[in-house]
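Participant: output the structure for:
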Amino acid sequence: MAFKYVNMTDITRDPSVVRRPGRPRTGLEADEAGDGAAGRADLIAHVELLFFAYRDFTGDPDAVLAQYGFGRAHHRVLHFVHRNPGLRVANLLEILKITKQSLARVLKQLIGEGFITQKAGAEDRRERLLYATLKGGRLAERLTTLQVKRIEAALDAAGPEAEMATKKFLLAMISDEDRAQVEALVRMLQQGGSEESRS
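Facilitator: As a prediction, the model looks like this:
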């Protein structure tokens, strides 16, 4: 299906608001009229590109998840549990930055339908450790494969230096206080996980 790009400025501009001659420019109007207009327009274009890239990056797995009655929250939980067997519920909450109530709802469905299982900790029986079942692992791998293929194609199209630049850009988008922790988590998962991550 052909997609016709629509200028976001046209969508958001209210035609009933007409600037009268002599009225001072304020806010966005001043930015658009100033020397930084081109730079701001470029940054807004990046925002829009991120919206569309995320739409398509998530769209591939969304279609599969819908077959199970799952959404993106289920996908994120299943992804990290599958990638890090024995992940503590507390650690998963920290990774996803969601409330206990939100996670409980998603986990209940994933556990109830046999995609994730939980076990008590060996030292602390109150501790809940999460594992993807065989069924859950297969679904997680299917979803990851879809997204890996899209990223691989994009990196190939962007050129030989795109991979490192993309990693730097994505890391820089993460908040300062979380960046080192996320980088360490990704590196650990890239290496296949470790017992230390679950201690």
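
Participant: when you work out contacts or count neighbours from here on, use the C-alpha atoms and nothing else.
Facilitator: OK.

Participant: for the longest helix seen in the chain, list every residue counted as buried.
Facilitator: Taking DSSP state H as the criterion, the chain has its longest helix at helix 37-66. Residues 57-58, 61-62, 64-65 are the ones in helix 37-66 that count as buried (16 or more other Cα atoms under 10 Å).

Participant: next up, for comparison:
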Amino acid sequence: MQNKVSVAPAGGESLLFLTDDQLRRGIEAMFFAYRAFTADPDLILAELDYGRAHHRAIHFIHREPGLTVTALLDVLGVTKQSLNRVLRTLIEDGLVESRIGRRDRRERQLYLTDKGAALERRLSEAQRARMRAAYRAAGPQAVAGFRQVLEAMMDRDTLRQYRALKELPDTP
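Facilitator: Below you'll find the model as predicted:
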């Protein structure tokens, strides 16, 4: 017998019943969507002998220039040792610059160099194009629903981190 999941709104009436098979298809859709979403950046990263950890670091440093190493550790949820390996490579290759903190000289603030910003653009262009096309095809209600589903999947601390990210202005 299939287990059913019921999601009830504030009013108490049930809106959604999903079987285990339907949930499994959703999980599989996420696996395949993630594979497609990362495919183009993975090809670029492979040219440079980098991995997805490099991409995530570049993404968040680009998103918030001056981000501290401690804040990046918190956002990425990786070990200090793991992040240090990634940052060491990015700094040695001239993609990231580490500067002494303005308020606290013990802090290290991270910035992309021009070369790092160019790589970030290459990595994100394909992903933005894929997201833009998918959002257009699905429509505005689906976009809002997709974000709600993603946020509902996050644990409380992860959701807090996500919501704490400053809103960025739309750029051309």
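
Participant: now the TM-score, please.
Facilitator: Once superposed, chain against chain, the TM-score is 0.86 (TM-score structural alignment, normalised by the length of the second structure); 157 aligned residues with a Cα RMSD of 1.5 Å.

Participant: including distance to residue 189 of the first structure, could the buried residues of helix 37-66 of the first structure go into JSON lines?
Facilitator: Formatted as JSON lines, these follow (distance: Cα to Cα, whole Å):
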{"residue": "57", "distance to residue 189 of the first structure": "20"}
{"residue": "58", "distance to residue 189 of the first structure": "21"}
{"residue": "61", "distance to residue 189 of the first structure": "21"}
{"residue": "62", "distance to residue 189 of the first structure": "23"}
{"residue": "64", "distance to residue 189 of the first structure": "24"}
{"residue": "65", "distance to residue 189 of the first structure": "23"}
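
Participant: can you map out the helices along the first structure?
Facilitator: For the first structure, helices defined by DSSP H occupy the ranges 8-12, 27-33, 37-66, 72-83, 89-96, 100-112, 134-158, 162-173, 176-190.

Participant: among those, which is the most enclosed?
Facilitator: A comparison of the helices of the first structure by mean neighbour count, using mean count of other Cα atoms under 10 Å, puts helix 72-83 on top with a mean of 20.

Participant: re earlier: between the helices of the first structure, which gets nearest to residue 126 of the first structure?
Facilitator: Residue 126 of the first structure lies closest to helix 89-96 among the helices of the first structure, at 11.0 Å (Cα to Cα).

Participant: how about that closest one, aligned to which bit of the second structure?
Facilitator: Aligning helix 89-96 of the first structure against the second structure (TM-score structural alignment) gives residues 69-76.

Participant: what's that stretch in contact with?
Facilitator: The contact list for stretch 69-76 of the second structure (Cα atoms under 8 Å, 6 or more residues apart in numbering) reads 56-57, 60-61, 79-80, 83, 107-110, 161.

Participant: go on, stretch 137-149 of the first structure?
Facilitator: 57-58, 60-61, 64, 75, 78-79, 82, 115.

Participant: check stretch 53-72 of the first structure too.
Facilitator: 75, 143, 146-147, 150.

Participant: from these, pick the one nearest residue 111 of the first structure.
Facilitator: Proximity of those to residue 111 of the first structure (Cα to Cα) peaks at residue 75, which lies at 13.3 Å.

Participant: possible to save the helices of the first structure as a markdown table with distance to residue 119 of the first structure?
Facilitator: Formatted as a markdown table, the helices of the first structure follow (distance: least, Cα to Cα, whole Å):
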| stretch | distance to residue 119 of the first structure |
| --- | --- |
| helix 8-12 | 49 |
| helix 27-33 | 54 |
| helix 37-66 | 25 |
| helix 72-83 | 13 |
| helix 89-96 | 11 |
| helix 100-112 | 11 |
| helix 134-158 | 15 |
| helix 162-173 | 33 |
| helix 176-190 | 21 |
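
Participant: out of these, nearest to residue 123 of the first structure?
Facilitator: helix 89-96 (15.3 Å).

Participant: give me the mean deviation of that closest one from the second structure.
Facilitator: Taken over the aligned residues, the distance from helix 89-96 of the first structure to the second structure averages 0.3 Å (mean Cα distance after the TM-score superposition for the first structure).

Participant: do the same with stretch 40-48 of the first structure
Facilitator: Looks like 0.4 Å for stretch 40-48 of the first structure (mean Cα distance after the TM-score superposition for the first structure).

Participant: what's the match for residue 89 of the second structure in the first structure?
Facilitator: Match for residue 89 of the second structure (TM-score structural alignment): residue 109.
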